[in-house]
Each structure stands twice: as C-alpha cells, then as structure tokens.
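J.: sequence first, then the predicted structure:
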Amino acid sequence: MKTTRIDWPEHYIRGRGFRWLGGDEKKLIVEHAPAHEGGRALDVGCGRGEMSVYLASLGYEVDAVDLADAALARARTDHPDATVRWLRLDIERDDPAPLGSERYDLVVFRLSVAFLHDRTRVLHALGRRLREGSTVLVITPLVAHTSAEKRHIALDEDEISALTCGWTSVQRIAVGDLAALVLRGPCADTVATERSVPATGYAVAGALAVVTDEHGRVLLGWSKRGMWELPGGKIEGAEPLDGAGVRELAEETGLHATGATVVTILTDAAQGVPRLTAVIRIAGFTGTLTTAEPHRFTRWEWHDPHALGCLGPVFTPGAQALNAVWPGVIAGLPPVHSYPTANVGPRGAAGCRSTASPPTAASPPGPQAQA
C-alpha cells in the first residue's frame, strides 16, 4: 500500500521498518564521495538517520532533513551522540533557507527520490548548491526488483532517464538489487531535439500549451521519445489554435484550462516538412495533474523557468515556445520565424521576426495557475 506524504509521521510513530544501511552502500560512499576536511553533506529524506550518522563518521559536517517530525525524533533518540544537524524540511515544497548559503560536497537521496513528484527540479536545485565537482548520489530500488504493491517506492528505466537528464556526468552502479546514480555537473545544456520518426504530410500544424503553477513553474513531460515536451499536439480539423492547446492539455495531463491565449506562431521545418506551431499561454487551470497518456509520457513535472537552459534534450518546438514566452532562457536554438499576436509584449506590439537567437522583446509571463 502506498505511503503518502501525510502518512509518514504515523509510519515512524508506529516504528515500521526500513531497509538498513548496507555495507555495499557504505563502500559506495567511500569510493565515490570520500569526505575531506571541512566537507559538508546533505542527507535528503534522512528517516531514522543511519546514512546521516555514517556520513558524520567519515568526517562530513551533516545536515539531515526529513518532512516528518516523528522521523527526526526517532533519529535523535537512536543517535543521541551524533554530530548531525537534524532539520524538519519538506525539500520539495518548503523554503530551503534553513540550509543556509554554504555549499555542499555531497547530497544523498537514499530510498527517498521516488517519493518526490518534481524530482528533476529538486535535484537540479540542490545540484546548484554543490561545490564545483561535487556529487549528488541517488540510491533507489528498481521496479524490476520490486513487487507490484510496492511500485511507488521504485523507479523504472524511463524514470531514471528523466532523473539523470541534464547532468554533465552520470554514473550508474549496481548495489545489490538497488541502483546508485552518481551525478555531477547539474547543468548540461538544453539541446533542441527532433523526434526520430519524421513528420508526414505536406505540412504539420500543432499547438503547444505553456502552463505555470502558483509558483510560476512551467509544466513539462518526459516523453517515451526520451525528451522533455510541452503539452500539445497536432491541430484537428478546423479547430481554433487556442482550442487545440486546451484540448491537448486536458487529454495529456488531466488539467482543464480556464483561459488560453495565442501568444505567437512559430514556423520552421522538420526533416524537410514545413511546421507551424501555435504557442498557447494558459491563464489558469482546474483539475489534478496526472499522466493521462502513459503510453506517450512517463511523467509530468513542474520546472523553474530560470533552469530551462539545463534540461538536456527538449523537443525543438517546445524549446522554441519556451524561449518565446521567456526570451533568452535557452541558448543556441535553431532558426525559427516568430509571428507574435497583437497582445504580446509590454507595448502590445505585433509583427514578424526571423531569429536564430532569443527574441529581444520580453513577453509577459502571463497569469499564474489557479488550482
């Protein structure tokens, strides 16, 4: 049965068991992230604190965070003499200010990353807190070695691909029936990527939805094609451009737009086929985010706009659409012709431009989502 965020305190209060820290995991730390004088480590989802105490024994100054007060209480009880700073913090939702501004040499997610929804965003945000050349270490169960009823605690190969995308260095190590991911360099350049199957027909017309949550984060899906994509797809028949974006958003994510505006139309070509892409800014939405088309997408995540240049492969029209809404966030994109609508830009200027680099006139970010 799935353990939810609300269930965690009860889980620890009842003293339910967790997997003990094994010798292979300890060896992994020593070999791939040895402590040095003054080294700092962050243990995310520390639970009862085994990993945190082991890191401290190696010489790390350790911050150990967990969202459950009961977990931290148990850690303090089990390790009363540990030189660890125990912090109650939901790393996905809370202000990270309690972590301070000093950088870390190691960030560890042991058996915890599967419980994060916006895994990519969280890992990249913590990666930016690392000293140069330092490490994020993820230790996770694999679906292939996990029973169906415990699917929620494990990652499959598509989820691992999404999690490791955008890192300069990725090393995967088998630790018994677990997988260890050694990640370094949290900002691999975003690369505009085309789908391997060429478009068919004389031309292709589509619509992409740019939707943000209450924090201004934009929704992207990791597709079965191995790239990040915006919600969207081909226009059906004579439907309006904004209607196509609204329809695709609902079909793919379960979210229902409460307002939509065509902010620009982009034209380019893919494998020699002309392509027209309408960029639809969603004003707000209702509903619950879900992976409504699991045959096409592995998962949907909310991403910080300022980190859009560090994602790895992004479907080319999606990358161009993001750059149309937030000019300059992604560098080195291929040429595209952009036709903003009359209500785009601070002065409402309309017009046509052909560009191989981000537009210079900033488009307004638009209203944030209302869930």
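T.: That came through, no problem. None of these values were measured; they are calculated from a predicted model.
J.: for the rest of this, base every contact and every neighbour count on C-alpha atoms.
T.: OK.
J.: quick one, helices of the stretch 101-250 of the chain?
T.: 119-127, 157-164, 241-253 (DSSP state H, counting those that start in this stretch).
J.: let me have these in CSV, adding distance to Ala278 and mean neighbour count as columns.
T.: What follows is the helices of the stretch 101-250 of the chain, written out as CSV (distance: least, CA to CA, whole Å; neighbours: other CA atoms under 10 Å):
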stretch, distance to Ala278, mean neighbour count
helix 119-127, 26, 20
helix 157-164, 26, 18
helix 241-253, 6, 23
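J.: could I get those as a markdown table with distance to Asp24?
T.: What follows is the helices of the stretch 101-250 of the chain, written out as a markdown table (distance: least, CA to CA, whole Å):
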| stretch | distance to Asp24 |
| --- | --- |
| helix 119-127 | 23 |
| helix 157-164 | 21 |
| helix 241-253 | 40 |
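J.: select, out of those, the one closest to Glu25.
T.: helix 157-164 (18.8 Å; CA to CA).
J.: counting by contacts, list what the closest one packs against.
T.: helix 119-127, strand 297-303 (3 or more CA pairs under 8 Å, 6 or more residues apart in numbering; DSSP states H and E).
J.: in a markdown table: the ones you listed, plus distance to Leu106.
T.: A markdown table is the format used below for those (distance: least, CA to CA, whole Å):
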| stretch | distance to Leu106 |
| --- | --- |
| helix 119-127 | 9 |
| strand 297-303 | 23 |
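J.: second structure for comparison follows:
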Amino acid sequence: MNPAEVTLPGGRRLRLAGGAGHPRPDGPPNSRIAYAAAHVVADPAADNTPGTPAVLDWDRTLAFRRHLWSYGLGVAEAMDTAQRGMGLDYPTTRELIRRSAAQARAVGGRIVAGVVTDQLPAGPATLTEVTAAYREQLDDVQTAGAVPVLMCSRQLAAAARGPEDYLRVYDELLHAADGPVVLHWLGPMFDPALSGYWGTTDLDLAADTVVELLKAHAARVDGIKVSLLDAGREVALRRRMPAGVRLYTGDDFHYPELIRGDDAGHSDALLGVFAAIAPAAAAALAALDRGDLAAYDEIFAPTVPLARHLFAAPTWYYKTGIVFLAWLAGHQEHFTMVGGLQSGRSPEHLATLLTLADAAGLLPDAELAAARARAFFTVAGVVQ
C-alpha cells in the first residue's frame, strides 16, 4: 500500500494528496475581525470518561491556540467547541481561560472567553441563582484579561418565563461588565436545551428581543455571535442592529457569503470551523483585505462542503470531527476527547470528513494523516 493511502469503510481506497498549505499572514486581517473557537486536547492517559472531571494536555491545548494566533486569528476560548456542557467542567474551564489569556498577552493575540452558568448543580435554578452564576464567571473572565462572551445558558432557558426575564438578567450582567462584551445566540441545533431562548420559539419574536437588548445597551456590547445556520435571518438581524455593534457570524454553513457581505454591511466571524481551516481562513481574509474577491471565493470554496459535513445533524457532535482533523493534521498525538466524546461520530462520517479535508488541502502531511487514519479505521474493523 502507498504510504499516503488508506482503506475506508466499504472497501474504498483513498490516496491522500495532502496540502501545501497557505503562508502565514503578516498579522490579523484588517477588514474583518475573526475568531476561531478552539477545542481542548485531552490527556490521553487520564480517566476522561463520561461524568469524570476533565484532564487536559495543557501543552498541546495551548500550542493549538498559538497555532491559531500565528495565522492572525483571534481565539474564542471556552466556547461550545471546547466542550462546554459536554465534558468540560467549570474548574478546568476557569484554568483554561486563565492560561489562554496569559498566552494571548505573551503573543499579542486577541482572545474572548465564554461566560455561562455551567457551575450550577444539576436541577432547577432560580433567576437569582442563574444571574449569580453568570456574574461569578464574568468576574473570572475579566480577571483573566479576556473579553467576556455571554453565552446562552441552559439554566436560564429553563428558568425564564418570557422575554422580560432574559432582558432583566442581561441588563444586570451588562451593567456589571467592566467593558463591552460579546453576546451569543446559539440555536437549538447546537444544543436542544436552548430551544425557546429569548423567551419564544418564534425566531422573529426572538430577534425583536435581541434588537431591543442591543439598542438599550449598544455602548456595552461589542457584538453578538449568531449561530442559527440561517443566512437570511442573520442578514436581517444585522440590518436592524445599532451602529457600532458587530454581528459575529457563527454560521458554519454560509460563512463565506456572510463575511464577504454586501452593500448594506458584512458579518465578522466567530466560528468553530475556523479552528479546522485556519490556514485557508487566514488566506481568504488576506485576499479580502486586498480586494481580491476571486481569490477569496476560490480559497473558501472547498472548505464549505467540509464545514457542512462537519456540522451535519446531530450538529452538537461537530466537536468530534474538529478533534479528528486536528489529530490527522498533526496538532495532537491522539484521538481522545474529554467525556469520551470521540465516539460521537461514526467511522463512515469520519471517512467522508477525511476525504473532504484532503480535497480542501487541509492535511499538510499526507503520509502522517494516512497512517493515523489507517490506525483509526483498523480499530473500527476496516482491514487495511
């Protein structure tokens, strides 16, 4: 067998081409702000099984963030990509934010970090308890030196009885913040427990509440990350937002068109997929900076099929694919995740992901990627 070849489920043979990659830019993009939501690297020798406290490989976890900064991207720390609510406990999260913020200062990189309520015990919580939990994490993130992202809270979704409860909680949090924060609207395709966020399942009414909140606190909000996987809704919301407040797209299906924008405006980026396609994303944004829209479209085009597969339903398991690609690309030495989440996608799904990643030129060392893929598929019962 050729050293760059792998046998996939069903017996199909794939010879990886690898990717020459894209050159590192001189610095961050000028025309857009772009954050990549980074995953965490588990310690493969630890008991990272479901229900156990997370144990991270700190060296590899922080090295991956330096990789993202080296391509001019900001790091969105401790977001859902880092397994918030899916294996990453809050004590480890707090340490992760502290260490990453220190690394950001050392390299001059941008960093935002998630603030939510996942330190609360299981079971119902009152609005007062939810607000206090948010404020505790807000203080932790601000102390670490990162810009807070007020993430959507499962506990708030369960406790709130209507839009007025969301407005009351967010009003208190925004007044407690030391500086402008990023808000967050994560659709139920990413987390079913967030269904009905902002007090209704009617997304038009929910958007009205979001706009009301943004207009009331425009000076306290840097922007809002929107992850609804609906480009039309994102554009409609963007056009209603107060001047000076950014919309950070979290749409891993339509990001090229949303970031490119139109005569009425554009979205900036806070995307999980950017962690998997950092070299391509940096190159595309550099092309946008110099006004080369043809190159921008050409660079991003092969990443879109990859992203659509990576975030296919059930979308919340996209993290498994993110880590699989990081392993194949050489950013970590194993395919192990906290909470045992490496089992979240099937071998068939990951075989397609491998094929699409290679087609997009995202596997810099074809022989390394093939060797690791052969090992994985052998364990899955595919004879090599």
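T.: Structure's in. What do you need? As the structure is a computational prediction, the values presented were derived from the model and not from experiment.
J.: so after superposing, what's the score?
T.: For this chain pair, the superposition-based TM-score is 0.27 by TM-score structural alignment, normalised by the length of structure 1; 175 aligned residues with a CA RMSD of 6.9 Å.
J.: about what we covered before: nearest to Met51 of structure 1, of the helices of the stretch 101-250 of structure 1?
T.: helix 119-127 (17.9 Å).
J.: quick one, that closest one and helix 157-164 angle?
T.: Angle, helix 119-127 of structure 1 to helix 157-164, by axes from the mean of the first three to the mean of the last three CA atoms, to 10 degrees: 30 degrees.
J.: one step back: now for the helices and strands packed on helix 157-164 of structure 1, which one comes closest to His337 of structure 1?
T.: Checked against CA to CA, the stretch from those lying closest is strand 297-303, at 25.7 Å.
J.: from the contact counts, what lies against the closest one?
T.: Looks like strand 297-303 of structure 1 contacts helix 119-127, helix 157-164, strand 218-223 (3+ CA pairs under 8 Å, 6+ apart).
J.: can you tell me the element Lys27 of structure 1 falls in?
T.: Per DSSP states H and E, Lys27 of structure 1 falls inside helix 23-32.
J.: right, and the helix or strand after that helix?
T.: strand 40-44.
J.: re the thing from before, so which of the helices and strands packed on helix 157-164 of structure 1 comes closest to Glu157 of structure 1?
T.: strand 297-303 (10.0 Å).
J.: after that closest one, heading C-terminal, what element do we hit next?
T.: strand 313-315.
J.: the helix or strand following that next one vs strand 218-223, what angle?
T.: Toward the C-terminus, strand 313-315 of structure 1 is succeeded by helix 316-325 as the next helix or strand (DSSP H and E). For helix 316-325 of structure 1 against strand 218-223, the angle by the same axes, to 10 degrees is 170 degrees.
J.: quick one: list the elements packing against helix 316-325 of structure 1.
T.: Counting by 3+ CA pairs under 8 Å, 6+ apart, helix 316-325 of structure 1 packs on strand 191-193, strand 204-210, strand 256-270.
J.: can you do 10 Å?
T.: Applying 3 or more CA pairs under 10 Å, 6 or more residues apart in numbering; DSSP states H and E, we find helix 316-325 of structure 1 packed against strand 191-193, strand 204-210, strand 228-229, strand 256-270, strand 273-286, strand 313-315, strand 336-340.
J.: who's in contact with the shortest one?
T.: What that stands for is strand 228-229 of structure 1. With contact meaning CA atoms under 10 Å, 6 or more residues apart in numbering, strand 228-229 of structure 1 is reached by 162, 165, 190, 192-193, 208, 219-223, 297, 299-301, 311-319.
J.: any of those residues buried? List them.
T.: The neighbour count (16 or more other CA atoms under 10 Å) marks 162, 165, 190, 192-193, 208, 219-223, 297, 299-301, 311-319 as buried among the contacts of strand 228-229 of structure 1.
J.: just checking, Ala162 of structure 1 touches Leu123?
T.: No - counting by CA atoms under 10 Å, Ala162 of structure 1 stays clear of Leu123, with 11.3 Å between them.
J.: sorry, back to before: just send the helices and strands packed on strand 297-303 of structure 1 back as a markdown table, with distance to Glu251 of structure 1 too.
T.: What follows is these, written out as a markdown table (distance: least, CA to CA, whole Å):
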| stretch | distance to Glu251 of structure 1 |
| --- | --- |
| helix 119-127 | 23 |
| helix 157-164 | 21 |
| strand 218-223 | 13 |
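J.: which one, of the ones you listed, ends up nearest to Leu241 of structure 1?
T.: So among those, strand 218-223 is nearest, using CA to CA, at 19.2 Å.
J.: what comes up buried for stretch 286-295 of structure 2?
T.: Ala286, Ala287, Leu288, Ala295.
J.: dump the residues you listed to JSON lines, plus distance to Ile97 of structure 2.
T.: Shown next, in JSON lines, are the buried residues of stretch 286-295 of structure 2 (distance: CA to CA, whole Å):
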{"residue": "Ala286", "distance to Ile97 of structure 2": "28"}
{"residue": "Ala287", "distance to Ile97 of structure 2": "31"}
{"residue": "Leu288", "distance to Ile97 of structure 2": "31"}
{"residue": "Ala295", "distance to Ile97 of structure 2": "35"}
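J.: got these as JSON lines, with distance to Glu257 of structure 2 and secondary structure columns?
T.: As requested, these are exported to JSON lines (distance: CA to CA, whole Å; DSSP: H, G, I helix; E, B strand; the rest coil):
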{"residue": "Ala286", "distance to Glu257 of structure 2": "16", "secondary structure": "helix"}
{"residue": "Ala287", "distance to Glu257 of structure 2": "14", "secondary structure": "helix"}
{"residue": "Leu288", "distance to Glu257 of structure 2": "12", "secondary structure": "helix"}
{"residue": "Ala295", "distance to Glu257 of structure 2": "14", "secondary structure": "helix"}
